[in-house]
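Colleague: pasting the sequence and the predicted coordinates here, then a few questions.
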Amino acid sequence: MSKQVDHIKKKQEKDDWHTLIRQMSPGLDDQVVERLCHYVTRLEAWNRVHNLTGLDSAHDIVTQLVMPSIALQSTLSKYACVLDLGTGAGIPGV
């Protein structure tokens, strides 16, 4: 029973991330949103092992790392060249 509850909880969290990402950047196609959700899930799991970001929850990863990166997309897309210095864990650092 607990495994089923965990599965339902994870699905609800993913739906919440999907909605949040969609609201922030409605131009993203479904495949990109799914990949971002998968990235968040994997980063959260590996973050527990290696402390890649210092963030404790998937919600924090979405709101503090993914969403700012998405917000930059519309601004940066008008430039021909952008330098990504990297901040670790695959998050852009400009």
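Modeller: Alright, I've got the coordinates.
Colleague: contacts and neighbour counts: CA atoms only from here.
Modeller: Will do.
Colleague: need the next SSE after the top helix by length along the chain, C-terminal direction.
Modeller: Longest helix in the chain, counting residues (DSSP state H): helix 2-24. Downstream of helix 2-24, the next assigned helix or strand under DSSP states H and E is helix 30-50.
Colleague: in terms of secondary structure, what does that following helix contact?
Modeller: helix 2-24, helix 58-61 (3 or more Cα pairs under 8 Å, 6 or more residues apart in numbering; DSSP states H and E).
Colleague: want to compare, so here's the second one:
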Amino acid sequence: MTKGAIVKFRISDVDKVRLEHFADEAGKSVSAIIRCAINETMRGRVAGQQRREGIAKLRRSTNLMLEAFAGKPIDVPRLKEVAAQVRKDAARVLT
């Protein structure tokens, strides 16, 4: 990638350290992290929105599992179906 224009902006020293640490943990440059954030924002995606949606979906499937356990007698095929969905939703959130 060729170098482009430079944009300067101000952030607190604490936020700068946090950003540098985050970029380091992600194995990316600070510039790459900021470019990604800009692209996501311009697409209308709020930071963390996908994760929040994943967590909400996991919460709903977990509630379905609790409902399946509450039934007497327990509907084992339904419970297996719901457990598979919980596993799928959890994998999305945890990866």
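Modeller: All right, it came through fine. Model, not experiment: these values are computed from the prediction.
Colleague: work out the TM-score between the chains.
Modeller: The TM-score (TM-score structural alignment, normalised by the length of structure 1) is 0.32; 38 aligned residues with a Cα RMSD of 2.8 Å.
Colleague: next, the buried residues of the longest helix of structure 1.
Modeller: For helix 2-24 of structure 1, the neighbour count (16 or more other Cα atoms under 10 Å) marks Glu13, Lys14, Trp17, His18, Leu20, Ile21 as buried.
Colleague: kindly reformat the residues you listed as TSV and extend each row with distance to Lys3 of structure 1.
Modeller: Below are those laid out as TSV (distance: Cα to Cα, whole Å):
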residue	distance to Lys3 of structure 1
Glu13	15
Lys14	16
Trp17	21
His18	22
Leu20	26
Ile21	27
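Colleague: what angle sits between the longest helix of structure 1 and helix 30-50?
Modeller: Angle, helix 2-24 of structure 1 to helix 30-50, by axes from the mean of the first three to the mean of the last three Cα atoms, to 10 degrees: 120 degrees.
Colleague: list the helices and strands helix 2-24 of structure 1 packs on?
Modeller: helix 30-50, helix 67-76.
Colleague: which of those is buried the deepest?
Modeller: When you average the neighbours per residue for each of the helices and strands packed on helix 2-24 of structure 1 (mean count of other Cα atoms under 10 Å), helix 30-50 leads with a mean of 15.
Colleague: re the thing from before, between the helices and strands packed on helix 2-24 of structure 1, which one is nearest to Gln4 of structure 1?
Modeller: helix 30-50 (17.6 Å; Cα to Cα).
Colleague: just the residues contacting the longest helix along structure 2, thanks.
Modeller: Looking across structure 2 with DSSP H, the single longest helix is helix 49-70. Contact with helix 49-70 of structure 2 is made by Ile74, Asp75, Arg78, Leu79, Val82, Ala83, Gln85, Val86, Asp89, Ala90, Arg92, Val93, as judged by Cα atoms under 8 Å, 6 or more residues apart in numbering.
Colleague: I'd like the next helix or strand past that helix.
Modeller: helix 76-94.
Colleague: buried residues of that next one, list them for me.
Modeller: Under 16+ other Cα under 10 Å, the buried positions of helix 76-94 of structure 2 are Leu79, Val82, Ala83, Gln85, Val86, Asp89, Ala90, Val93.
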